[in-house]
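[1] no FASTA, just this:
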C-alpha cells in the first residue's frame, strides 16, 4: 500500500497517512532495526499495536525518502525523536491508519482517531464546561473529536508529561466544519503557549495537527 494521503503544511513541514493493509511480516521486511528495536517488537508480536508500530516506522521511512536505517528513539516523556536527522517528528495511529508529521523548523504534533459515538460519554474528562457549551449539537460527535485531536496534538507538540487536557489545554470557541483551524492555549505553571491547530475529517477519522 502506498501513502493514502499527504499534505504539505509549509515549506518545511508535512504529514501523511498510511492505510495498513499489509501483514506484520510485510511491514517488517521494509525496515532496518537495531537489536533493541527487534527485542521490543517481539514483545508486541501478534497485537494491533505491533502493526501500528511497524506502520508508523514504514511511513516515516517513506516520508524521509530513505532505505537506510533510521535511528528513532523515545525520550523520557514518550516523545519520539530522530537521533541523526534534522527533523522534528510526531507519530499517531488508529485502527487501520498510521499518521506521521515531520518538520525541519519546529516541534510538531499529530493525532488521528476513528470517529465513534463513545466520545460523548467521556467528553467531561477532557473538556471544560465552557468548551462543551460551544459544541454544535448537529455535528456533536465530529466536533468533540476535533477537540480531542486538537488537545492531543498540542500535548504531543509540547512533549512533556503531566499535562491535563481539561485543566491545562484550553480551546477557543470555533464552528465545526469538515476541515478548519482553531486556537488553543497550553497553560501550566509558568508555561503559557498559544497554538493554531488545524484539523481534517478523512473518511471516518478525525486528524488534528499542529506546528509550534
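    Yes, it's here. Fair warning: this is a prediction, and the values are worked out from it, not measured in the lab.
[2] CA atoms for contacts and neighbours, from now on please.
    Noted.
[3] Give me the distance between the closest residue to residue 88 other than its chain neighbours and residue 13.
    Nearest residue to residue 88 in three dimensions, chain neighbours excluded: residue 103, at 5.2 Å (Cα to Cα, 6 or more residues apart in numbering). Distance check for residue 103 against residue 13: by Cα to Cα, to the nearest Å, it reads 4 Å.
[4] One more to weigh against that first structure:
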C-alpha cells in the first residue's frame, strides 16, 4: 500500500489517499477486527468492495499512528465515527484508491471520483438548470467537481434523506484545476452554506469539506 497524497489543512485536519496494491489477505494482516467488522466483511462479495473497506481501515490506523484495534462503527445512517478518538471522519474510495479525511474541528466529508464522460449523461439528475448554466461546454472536470462537492457535504451532514438535486445548490464559480466553491444546503427551514474544496488528482477529482464552528 502506497501513500500517494497527504495534506494537512491545519493542525486539526488532514486528509490522505492511498493506492491499493496489496491483496485482501495482506491488508487483513495489518488490522485487528472485532466480530462486528468480521461480519461486515463476510457480507461483501470478494473484490474491490472488500479491498476498499480494508484499505480505508489501514489508512485510518496510519493517520492515527497506531497498530492497535480502532473501534469505528457507523450510526443509523451509515456514517462512520470514532468513539475513542476526538476526530470526525469520512471515507472515500474509487477504483485503486482509498481516501480519508479526519478533523477535530467538526463534521467533515470527502469524495474521490475517477473522471469519465458518463457524468454528462447524468448531469440533470444532480444539478439544477441554474447550476448547469455556469458550466460551459459541459466541462467534465467541473461537473465532477460539483458531484464531489455534493457527495462530500452529503457525507458530512449524515442524513440519508438529503437530495443532491433538491436540497443542495452550488453557487456559480469559475473552474480551475484546484479551487473552492460555495454550496448551500437547505433542509426543512434551515439553510447552511459550506466552503467545499476541490482539486484534480491525477485522473480523478477530489472534493472535501469541514463544518467549522
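    Good, I have the coordinates. In this text, all values refer to a predicted model and were calculated from it rather than measured experimentally.
[5] ok now do residue 210 of the first structure, which residues does it touch?
    By Cα atoms under 8 Å, 6 or more residues apart in numbering, the contact list for residue 210 of the first structure reads 108-110, 153-154, 157, 195-198.
[6] ok, and the closest non-adjacent residue to it?
    residue 197 (4.9 Å).
[7] Next up, the contacts around residue 120 of the first structure.
    When contacts are counted by Cα under 8 Å, 6+ apart, residue 120 of the first structure touches 141, 144.
[8] Aligned counterpart of it in the second structure, please.
    Using TM-score structural alignment as the criterion, residue 120 of the first structure maps onto residue 120 of the second structure.
[9] Let's verify that match: helix, strand, or coil?
    Of the three states, residue 120 of the second structure takes helix under DSSP: H, G, I helix; E, B strand; the rest coil.
[10] after the lengthiest helix in the first structure, next one along is what?
    Counting by DSSP state H, the longest helix found in the first structure is helix 140-158. Downstream of helix 140-158 of the first structure, the first helix or strand assigned by DSSP states H and E is helix 165-168.
[11] Return the list of helices and strands in contact with that following helix.
    Using 3 or more Cα pairs under 8 Å, 6 or more residues apart in numbering; DSSP states H and E as the contact test, the elements touching helix 165-168 of the first structure are helix 119-126, strand 179-188.
[12] Please identify which of those is closest to residue 84 of the first structure.
    strand 179-188 (29.4 Å; Cα to Cα).
[13] got the angle between that closest one and helix 140-158?
    On the basis of axes from the mean of the first three to the mean of the last three Cα atoms, to 10 degrees, strand 179-188 of the first structure is oriented at 50 degrees to helix 140-158.
[14] Give the buried residues for strand 179-188 of the first structure.
    Judged by neighbour count (16 or more other Cα atoms under 10 Å), strand 179-188 of the first structure contains these buried residues: 181-182, 184-187.
[15] Mind jotting down where the helices sit in the second structure?
    Under DSSP H, the second structure gives helices at 24-28, 35-43, 48-64, 123-126, 129-132, 140-157, 164-167.
[16] Kindly name the residues of the first structure that line up with the last one.
    On the first structure, the counterpart of helix 164-167 of the second structure by TM-score structural alignment is residues 165-168.
[17] Distance from the chain centre to that stretch, please.
    In terms of Cα atoms, centre = their mean, to the nearest Å, the gap separating the centre of stretch 165-168 of the first structure from the centre of its chain is 18 Å.
[18] That stretch vs the second structure - mean distance after superposition?
    On superposition with the second structure, the mean distance recorded for stretch 165-168 of the first structure (mean Cα distance after the TM-score superposition for the first structure) is 0.6 Å.
[19] Name the residues that touch that stretch?
    Outside stretch 165-168 of the first structure, the residues within contact range by Cα under 8 Å, 6+ apart are 125-128, 151-152, 185-188.
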